[in-house]
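Participant: structure for this input, please:
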Amino acid sequence: MSLRIVVCVKYVPDATGDRHFAEDLTVDRDDVDGLLSELDEYAVEQALQIKEAADDDAEITVLTVGPEDASDALRKALSMGADKGVHVEDDDLHGTDALGTSLVLAKAIEKTGYDLVVCGMASTDGTMGVLPALLAERLGVPQVTQLSEVSVEGGTVKGRRDGDTATEQLEASLPAVVSVTDQSGEARYPSFKGIMAAKKKPVESLDLDDLDIEADEVGLAGAWTKVDEAAERPARTAGTIVKDEGEGGKQLAEFLAGQKFI
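Facilitator: The predicted model follows:
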């Protein structure tokens, strides 16, 4: 039986755009372009490498939870080489926090079927980094997180975690959840052939009813965390110009000392 790999991906606001909060203090996604989270591209890449090492005896499903435009994230992953997609979309998901998202993902993964779940180390918008652990807990399987190298041999997933003072070699029996860092290997660019092929790959649409999830378990009403207050970043002020008339170095040192940089 082929190895069943599910990669969780997220559609996020472009970090280079002008991002704001909406009136309900959720991220305003209407006024900024979105894209596949860069950190999730590493997860897709590692899944593809695992499939290639298995002589293509594996199937990769990319899974996302989000609004209609989140299908763009799926198509990007499919154009990289994933086999099929699953999109969970429901109006009642608006405002769902990490705990609620982990519930939705777990239900969708169980419905899809899996041997290995691969996640990025964090999303580039929330940057919490807790979802892989929450997901593993809900699925009741081992978690091997923050890996800079990952492989599958038989029924075991193995990986290397690089810390500040030590490197760990880890392994877990399948089924399992892993997350990979941005040091795991540069993600490939979709080829023209891959982009065209992605248009024909199947994408299944699911909603909360399909997953037997009640609306009050997710969304703002079911969130365990919320934003109480938000303020826009102050406008950038003009810098200090130092004219060097022989004592520029001294003036620079005094400025840095005044700002407690030195």
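Participant: when you work out contacts or count neighbours from here on, use the C-alpha atoms and nothing else.
Facilitator: OK.
Participant: quick one: the strands in the stretch 1-150 of the chain?
Facilitator: Ranges of strands within the stretch 1-150 of the chain are 3-8, 11-13, 34-36, 58-65, 84-88, 116-120, 143-147, 149-153, based on DSSP state E, counting those that start in this stretch.
Participant: out of those strands, which is the most enclosed?
Facilitator: strand 116-120 (a mean of 27; mean count of other Cα atoms under 10 Å).
Participant: so what's the gap between that strand and the chain middle?
Facilitator: 10 Å (Cα atoms, centre = their mean, to the nearest Å).
Participant: can you check stretch 78-98 too?
Facilitator: 11 Å.
Participant: out of the strands of the stretch 1-150 of the chain, nearest to Ile262?
Facilitator: strand 143-147 (34.0 Å; Cα to Cα).
Participant: elements contacting the closest one?
Facilitator: Taking 3 or more Cα pairs under 8 Å, 6 or more residues apart in numbering; DSSP states H and E as contact, the helices and strands that strand 143-147 lies on are helix 131-139, strand 156-162, strand 167-173, strand 176-180.
Participant: could you redo the last one with a cut-off of 10 Å?
Facilitator: strand 116-120, helix 131-139, strand 156-162, strand 167-173, strand 176-180 (3 or more Cα pairs under 10 Å, 6 or more residues apart in numbering; DSSP states H and E).
Participant: so how far is it off the chain centroid?
Facilitator: With Cα atoms, centre = their mean as the basis, strand 143-147 stands 14 Å off its chain's centre.
Participant: here's the other one to compare against:
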Amino acid sequence: MSLRIVVCVKYVPDATGDRRFTEDLTTDREAVDGLLSELDEYAVEQALQISGNAEDAEITVVTVGPEDARDALRKALSMGADKAVHVEDDDLHGTDVMGTSLVLAKAVEHIGYDLVICGMASTDGTMGVLPALLAERLGVPQATLLSEVAVEDGAVTGRRDGDAATEHLRAELPAVVSVTDLSGEARYPSFKGIMAAKKKPVETLDLSDLGIEAEEVGLEGAWTAVEDATERPPRTAGTVVKDEGEGAKQLAEFLAGQKFI
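Facilitator: Take a look at the predicted model:
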């Protein structure tokens, strides 16, 4: 039986762009270019590594987002994934991580899976909690923040490196894992891969396809809300300290005034 791998990816605003909020205090995604979250590229890479070591495996990438989010799927397909699923619905606007985990759980169940792989966090929200929420909704084990991952004998194994210790984890399939940026450099899509991606299937789903009511997601269903936002002030000239015998004292006073010490 084929090993069914699902990789959750996110289309995020380019961190180098000028990111702003809209009037409803959600991210203005039309004002800045988007791309596949860099940390999710590691998840795609590990899926490809596992698939390459399996006798028979299929990789499906799934994302939740607007029409442009399809670009993130195409990047993953050009890296080598087999097919993609795009959940797109106007009622998803403003969905937080709780709603996103619900939508992804329903999508993963729709696809069918043995192993779900996520990045350690998205490069826009940087919360890092979605893999755990997804595992809870699916009712399966989780092994998060892995710097090394493999599948053998019906289980996923991995290594988690902490500040004070290294843990070796094992979970029976089906399971959810997340991988860190130390798991292995993601490959660059080849020209052949880019051309092949154009012919790979991309299924589009909406909330009704997944049995989700509009009030469960979006701004209405969000568990969190941005109440206020202030534009970052322009950068000002720094303070120059001339050392004429009192430099260290002036530096200490400046740091204390900024509450750095």
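Participant: redo the helices and strands packed on strand 143-147 of structure 1 as a markdown table? Include distance to Arg19 of structure 1.
Facilitator: Below are those laid out as a markdown table (distance: least, Cα to Cα, whole Å):
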| stretch | distance to Arg19 of structure 1 |
| --- | --- |
| strand 116-120 | 22 |
| helix 131-139 | 23 |
| strand 156-162 | 33 |
| strand 167-173 | 37 |
| strand 176-180 | 27 |
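Participant: go through those and name the closest to Ala98 of structure 1.
Facilitator: helix 131-139 (6.3 Å).
Participant: with structure 2 superposed, average distance for the closest one?
Facilitator: Superposing on structure 2 and averaging over aligned pairs (mean Cα distance after the TM-score superposition for structure 1), helix 131-139 of structure 1 comes out at 0.4 Å.
Participant: okay, angle between that helix and strand 176-180 too, please.
Facilitator: 180 degrees (axes from the mean of the first three to the mean of the last three Cα atoms, to 10 degrees).
Participant: what's next to helix 131-139 of structure 1, contact-wise?
Facilitator: Under the criterion Cα atoms under 10 Å, 6 or more residues apart in numbering, residues 8, 98-107, 109-110, 117-123, 140-146, 175-179 lie in contact with helix 131-139 of structure 1.
Participant: which residue is the nearest non-sequential neighbour of Thr26 of structure 2?
Facilitator: Gly94 (6.1 Å; Cα to Cα, 6 or more residues apart in numbering).
Participant: what sits against Ala121 of structure 2?
Facilitator: 10, 37-40, 127-131, 145, 178-180.
Participant: 7 Å - rerun?
Facilitator: Leu39, Met127, Gly128 (Cα atoms under 7 Å, 6 or more residues apart in numbering).
Participant: now swap in Val116 of structure 2 and tell me
Facilitator: With Cα under 7 Å, 6+ apart, Val116 of structure 2 has these contacts: Ile5, Val6, Val7, Ala175, Val176, Val177.
Participant: thought Tyr42 of structure 2 was touching Ala186?
Facilitator: Yes: applying Cα atoms under 7 Å, one finds Tyr42 of structure 2 in contact with Ala186, separated by 5.4 Å.
Participant: higher neighbour count, the two?
Facilitator: Set Tyr42 of structure 2 next to Ala186 and count neighbours by other Cα atoms under 10 Å: Tyr42 wins out with 25 against 18.
Participant: in structure 1, mark out all the helices, start to finish.
Facilitator: 38-53, 71-80, 98-112, 131-139, 192-198, 219-222, 248-258 (DSSP state H).
Participant: as TSV, these with distance to Thr240 of structure 1 would be great.
Facilitator: Listed next are those as TSV, based on distance: least, Cα to Cα, whole Å:
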stretch	distance to Thr240 of structure 1
helix 38-53	35
helix 71-80	42
helix 98-112	42
helix 131-139	43
helix 192-198	48
helix 219-222	44
helix 248-258	9
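Participant: which one of those helices lies nearest to Arg160 of structure 1?
Facilitator: Of all the helices of structure 1, helix 38-53 sits nearest to Arg160 of structure 1, with 13.0 Å by Cα to Cα.
Participant: other SSEs contacting the closest one?
Facilitator: With contacts defined as 3 or more Cα pairs under 7 Å, 6 or more residues apart in numbering; DSSP states H and E, the packing partners of helix 38-53 of structure 1 are strand 116-120.
Participant: same thing but at 10 Å, please
Facilitator: strand 3-8, strand 11-13, strand 58-65, helix 71-80, strand 116-120, strand 149-153, strand 176-180.
Participant: let me have those in CSV, extended by distance to Glu254 of structure 1.
Facilitator: As requested, the helices and strands packed on helix 38-53 of structure 1 are arranged in CSV below (distance: least, Cα to Cα, whole Å):
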stretch, distance to Glu254 of structure 1
strand 3-8, 50
strand 11-13, 40
strand 58-65, 52
helix 71-80, 49
strand 116-120, 43
strand 149-153, 46
strand 176-180, 44
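Participant: what's the closest of these to Ala235 of structure 1?
Facilitator: strand 11-13 (20.8 Å).
Participant: identify the residue range in structure 2 corresponding to the closest one.
Facilitator: Matched against structure 2 by TM-score structural alignment, strand 11-13 of structure 1 falls on residues 11-13.
Participant: which outside residues touch the matching stretch?
Facilitator: Here stretch 11-13 of structure 2 has contacts from 19, 27-38, 40, 63-66, 68-73, 122-125, using Cα under 10 Å, 6+ apart.
Participant: about what we covered before: figure out which of the helices and strands packed on helix 38-53 of structure 1 is closest to Ala198 of structure 1.
Facilitator: The nearest among these, by Cα to Cα, is helix 71-80 at 4.9 Å.
Participant: next, the mean deviation of the closest one compared to structure 2.
Facilitator: Once fitted to structure 2, helix 71-80 of structure 1 is off its aligned match by 0.3 Å on average (mean Cα distance after the TM-score superposition for structure 1).
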